[in-house]
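Visitor: sequence? don't have it. structure:
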């Protein structure tokens, strides 16, 4: 790109004086050093309008994920981490210092303040989805994204067990980079757009490696014989996926290995190959969306993949101006910070003892990801029951509590909830794997059932004791499996369960 007044080959010519028709040959021509047309050149390696489509779709979609995350927090926090919750924030911040879990709620906590932050985050995320950040000046747009990130970081860092999922850190990592992507006032910063691909690469490649290094069924291509049935929260199509022919299950696993271990490398190649790789990842994630409920993990992976899409076949990119100097400096420093913090996650990818879903610092800036390194062959479910009888005998009538997402009633078809995150239902799936997963919260949960705590009951689909709390509560573990085609036609049941064993003996507040 030529500077104003620059001739061929980069030679600086004299500028014509408008007072003279042939001013270039006139001795009255002034030197160009103070000319208003003398500007710093646009630098394509730092910012480029070619990335406008990827940034636009990524930012609007990420704001939609933020909206779901804040709504999930606002609607569930009182029973989980509220002042009278199972794991109160107030008790947590008394024993964990600010430097270990930086959060607004380290300074002060109340349910009213938490609700204000969660609903404010949801409102701001909704405004950004509608395009509010692009209608604001650059600095104000960055503040909007920074507020979203800081509010959600404050929630995650005091959420304890309820927020111990990999997609929480993934949302924070992607959200941190979104702060510095700019808006429609400037061309997107190239290096930060490529760092989004680096995040996507670690998500996919890390998940692929953890599978190859983990359960042997990933290597012999048989994991999907079991996974659709035993996954944490099956969806409405999971029963049908489970009953696909076994050769097709093997093809699914093989295709998964290709998409997670080979395709991510193509994200760093020129267009249109990078867009093709992103589309393959998107298709795979949508297949997972159809087959189960994984909160916003799949949707957020799709959002990251959109950042690699080239929109030029759809519309010519607009000619956006170069960012101001202060912004370039800030973006460059952020890129250096992220690259420096990437050392440990990159080393983790190469390690034989690869760890899944690991955060290396309290701001969740760069993390390690992975899922389902091992697959459960048999599904167990913790079924919680209560009774109004004053004493427990062989004739005691027990009535079950029903949950929104986890299997219970065998005739109830699994529902679709993702990207909404049913945190209690997920933790109950882990609880069925081992009682150790519930040592910090399950006792408190049972206590709240015994008093009909309204906040806790809002997390359930059905409370069998609407008028008065139960006298006793117990929990048993049942073995669940999907019914066959014939069983479904005959009984109308999606599940078959058998062989109950005691998990929690009849318990009462008395």
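Guide: Received the coordinates, thanks. The model shown is predicted, which means the values in this text are computed figures rather than measured ones.
Visitor: rest of the way, CA atoms for contacts and neighbours
Guide: Fine.
Visitor: could you say what helices and strands the biggest strand by length in the chain packs with?
Guide: Secondary structure assigned by DSSP state E gives strand 495-507 as the longest strand of the chain. Contacts defined by 3 or more Cα pairs under 8 Å, 6 or more residues apart in numbering; DSSP states H and E place strand 495-507 against strand 472-482.
Visitor: buried ones in the next helix or strand after the strand it packs on, by neighbour count?
Guide: Next in sequence after strand 472-482, counting helices and strands by DSSP states H and E, comes helix 485-491. For helix 485-491, a neighbour-count test (16 or more other Cα atoms under 10 Å) marks nothing as buried.
Visitor: and what of stretch 438-446?
Guide: By 16+ other Cα under 10 Å, the buried positions in stretch 438-446 come out as 438, 441, 442, 444, 445, 446.
Visitor: re earlier: got the contact list for the longest strand of the chain?
Guide: 382, 392, 410-411, 472-483 (Cα atoms under 8 Å, 6 or more residues apart in numbering).
Visitor: of those residues, just the buried ones, PyMOL syntax please.
Guide: Buried members of these, defined by 16+ other Cα under 10 Å, are picked up in PyMOL with:
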select buried, resi 382+410+472+473+474+475+476+477+478+479+480+481+482+483
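Visitor: wait, what's in contact with residue 175?
Guide: 62, 145, 148, 149 are the contacts of residue 175 under Cα under 8 Å, 6+ apart.
Visitor: now do residue 338
Guide: Neighbour list for residue 338: 365, 366 [criterion: Cα under 8 Å, 6+ apart].
Visitor: what do you get if the cut-off is 10 Å, keeping everything else the same?
Guide: Listed by Cα atoms under 10 Å, 6 or more residues apart in numbering, the contact partners of residue 338 are 173, 177, 192, 195, 332, 365, 366.
Visitor: before we move on, what about residue 470?
Guide: Shown in contact with residue 470 (Cα under 10 Å, 6+ apart): 385-390, 398-399, 449-452, 464, 508-509.
Visitor: check it against this one:
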């Protein structure tokens, strides 16, 4: 089992993806570290023992098969902190290359640990972890676990698995758009999207005010990159490398114009992982850099352990079987977006923005210290990422994920919001952990007498309005979304 690979199985490995393996491992190591860091800062007030959706109550009413998780055996905030710190440290160790310096099974064990710990978080995360990039991080982490270390050649079958994931990610997003909303078919989607997306970024206002013809070009480019280019991934090189470069460019534009957590960054890492060493050598020559790839190829290739071959082969076979339902989902008229077909999230369906909202309605939260508040006694709580005061420029927060802010975007769309009632109660209690999720507490830790939620309509200022007022937004009060509420003893 520990012998080297026979010559007749030489096709199983590839000497063309050493750079890709490095980028995939270190890139997803960084994203795991970031995701666990976010759990350290946000999980307890959102989902902890006294959170808005407490994990113990969720576990009590659901079953293991609904979502395997370490926390189904036991949950405590202390255990969550230990898990999150473990994830941060392991992810950081991959970024600096420590596991990759050992035998092939060392990075495998590290990534499998990261996968299991993060799956444990996601499977009890409920509404606050119900996003496609959570599943993407789980699936990608599992694939990267079987790329091996520098002690063995890159297994080509796992590069194919990375291509298959990238194919589903891009084509799934393209198909759900084409099927889901006429705005994508009549090329008007980007007339709205930059303004109505969940968390605009600092350049979203500028993107929105680009010429109409540019928005048409954006939509056409989206369709080409998501419906046509993914098919290049299954053709001989250099076409997969060309596809990877296209995905990097298109995802880079999304990074500049919005805040989509680590979705775009994970896609960029996957796209870099389908580019072969020859393309990197060509790019290095174009930039006048030393040809490190040629020097590496001149060195003797490391032997491959037969045990490594058997492990990766077994994993590839499981992934092949599990790919049937996601493949059928792509051709289905009832295509599911961001769906898992088994509880371990090994091979999944993806998609984004199957519908585009035309208007931006926002829930703002206000409170007062007055016992009998008048119209001028209410002051606004500010969130870290979502639009609030009209004069505040949308911040850059991605690849960090502000979970509370994202869920606030869904409230005006009619999504269930039992957690929001608890959130208002936490504000009335001036709960320190909850207040730390916000950008600004207008009461500096004091308990307000009353809080309420107000529905506003937002739109970007025009360039002329921006010059005149300095504001980024114009907002109009529509109605009370939640009537004033107090604690029972106040």
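Guide: Arrived safely. For clarity, every value in this text was computed on a predicted model and none was experimentally measured.
Visitor: would you pull the TM-score for this pair?
Guide: Once superposed, the chains reach a TM-score of 0.94 (TM-score structural alignment, normalised by the length of structure 2), with 471 aligned residues with a Cα RMSD of 1.4 Å.
Visitor: do you have the helices of the stretch 151-300 of structure 2 handy? List them.
Guide: Using DSSP state H, counting those that start in this stretch, the helices of the stretch 151-300 of structure 2 run over 156-180, 182-185, 193-196, 204-208, 212-223, 239-257, 263-272, 277-286, 292-298.
Visitor: got it, and the stretch 351-500 of structure 1?
Guide: Counting by DSSP H, counting those that start in this stretch, the helices of the stretch 351-500 of structure 1 are 423-433, 442-449, 454-457, 485-491.
Visitor: distance to residue 499 of structure 1 added to the buried residues of stretch 438-446 of structure 1, as JSON lines?
Guide: Output for the buried residues of stretch 438-446 of structure 1, formatted as JSON lines (distance: Cα to Cα, whole Å):
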{"residue": "438", "distance to residue 499 of structure 1": "22"}
{"residue": "441", "distance to residue 499 of structure 1": "26"}
{"residue": "442", "distance to residue 499 of structure 1": "22"}
{"residue": "444", "distance to residue 499 of structure 1": "27"}
{"residue": "445", "distance to residue 499 of structure 1": "25"}
{"residue": "446", "distance to residue 499 of structure 1": "23"}
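Visitor: Three-state assignment for residue 73 of structure 1, please.
Guide: helix (DSSP: H, G, I helix; E, B strand; the rest coil).
Visitor: do you know how far it is from residue 118 of structure 1?
Guide: According to Cα to Cα, to the nearest Å, residue 73 of structure 1 and residue 118 of structure 1 sit 6 Å apart.
Visitor: find the residues that touch each one of those two.
Guide: Shared contacts of residue 73 of structure 1 and residue 118, counting by Cα under 10 Å, 6+ apart, come down to 152, 155.
Visitor: just give the closest residue to the spatially most central residue of structure 1, not the sequence neighbours.
Guide: Centroid-nearest residue in structure 1: residue 167, 3.6 Å away (criterion: Cα atoms, centre = their mean). Using Cα to Cα, 6 or more residues apart in numbering and skipping the chain neighbours, the partner closest in space to residue 167 of structure 1 is residue 297 (5.4 Å).
Visitor: can you check residue 339 of structure 2 too?
Guide: residue 349 (5.0 Å).
Visitor: residues near the residue mapped onto the one you found from structure 1, how many?
Guide: Using TM-score structural alignment as the criterion, residue 349 of structure 2 maps onto residue 368 of structure 1. Using other Cα atoms under 10 Å, residue 368 of structure 1 is surrounded by 27 other residues.
Visitor: contacts only, for residue 368 of structure 1.
Guide: 166, 169-170, 199, 202-203, 206-207, 342, 344-349, 354-360.
Visitor: just those residues: which are in strands?
Guide: 358, 359.
Visitor: for PyMOL, write the select line for the buried members of the contacts of residue 368 of structure 1.
Guide: The following PyMOL line selects those of the contacts of residue 368 of structure 1 that are buried, judged by 16+ other Cα under 10 Å:
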select buried, resi 166+169+170+199+202+203+206+207+342+345+348+349+354+355+356+357+358+359
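Visitor: residue 247 of structure 1 -> structure 2?
Guide: Matched to structure 2 by TM-score structural alignment, residue 247 of structure 1 sits across from residue 213.
Visitor: make that residue 67 of structure 1, sorry
Guide: The alignment partner of residue 67 of structure 1 in structure 2, by TM-score structural alignment, is residue 33.
Visitor: nearest residue to the aligned residue in structure 2 for residue 117 of structure 1 in space, ignoring adjacent ones along the chain?
Guide: Under the alignment (TM-score structural alignment), residue 117 of structure 1 pairs with residue 83 of structure 2. Of all residues not flanking residue 83 of structure 2 in the chain, residue 117 sits nearest, at 6.7 Å (Cα to Cα, 6+ apart).
Visitor: again with residue 330 of structure 2
Guide: Per Cα to Cα, 6+ apart, closest to residue 330 of structure 2 is residue 172, 6.3 Å.
Visitor: correct me if wrong: the one you found contacts residue 328.
Guide: No: in this structure, residue 172 of structure 2 is not within contact of residue 328 by Cα atoms under 10 Å, at 11.3 Å.
Visitor: so who does the match of residue 117 of structure 1 touch?
Guide: By Cα under 10 Å, 6+ apart, the contact set of residue 83 of structure 2 is 36, 39, 40, 70, 77, 114, 117, 118, 120, 121.
Visitor: can you pick the most crowded of the residues you listed?
Guide: residue 114 (28 neighbours).
Visitor: that residue maps to what in structure 1?
Guide: Counting by TM-score structural alignment, residue 114 of structure 2 lines up with residue 148 in structure 1.
Visitor: burial count for whatever residue of structure 1 lines up with residue 274 of structure 2?
Guide: By TM-score structural alignment, residue 274 of structure 2 lines up with residue 308 in structure 1. By other Cα under 10 Å, the residues close to residue 308 of structure 1 number 29.
Visitor: for residue 374 of structure 1, same thing?
Guide: 17.
Visitor: okay, it and residue 94 of structure 1: tell me how far apart.
Guide: Distance from residue 374 of structure 1 to residue 94 of structure 1, by Cα to Cα: 36 Å.
Visitor: gap between residue 330 of structure 2 and residue 351 of structure 2?
Guide: Taken as Cα to Cα, the span from residue 330 of structure 2 to residue 351 of structure 2 is 10 Å.
Visitor: overlap in contacts of the two?
Guide: Common neighbours of residue 330 of structure 2 and residue 351, using Cα under 10 Å, 6+ apart, are 168, 171, 172, 173, 175, 176, 336, 337.
Visitor: name the nearest of these relative to residue 4 of structure 2.
Guide: The shortest gap between residue 4 of structure 2 and any of these belongs to residue 168, at 34.0 Å (Cα to Cα).
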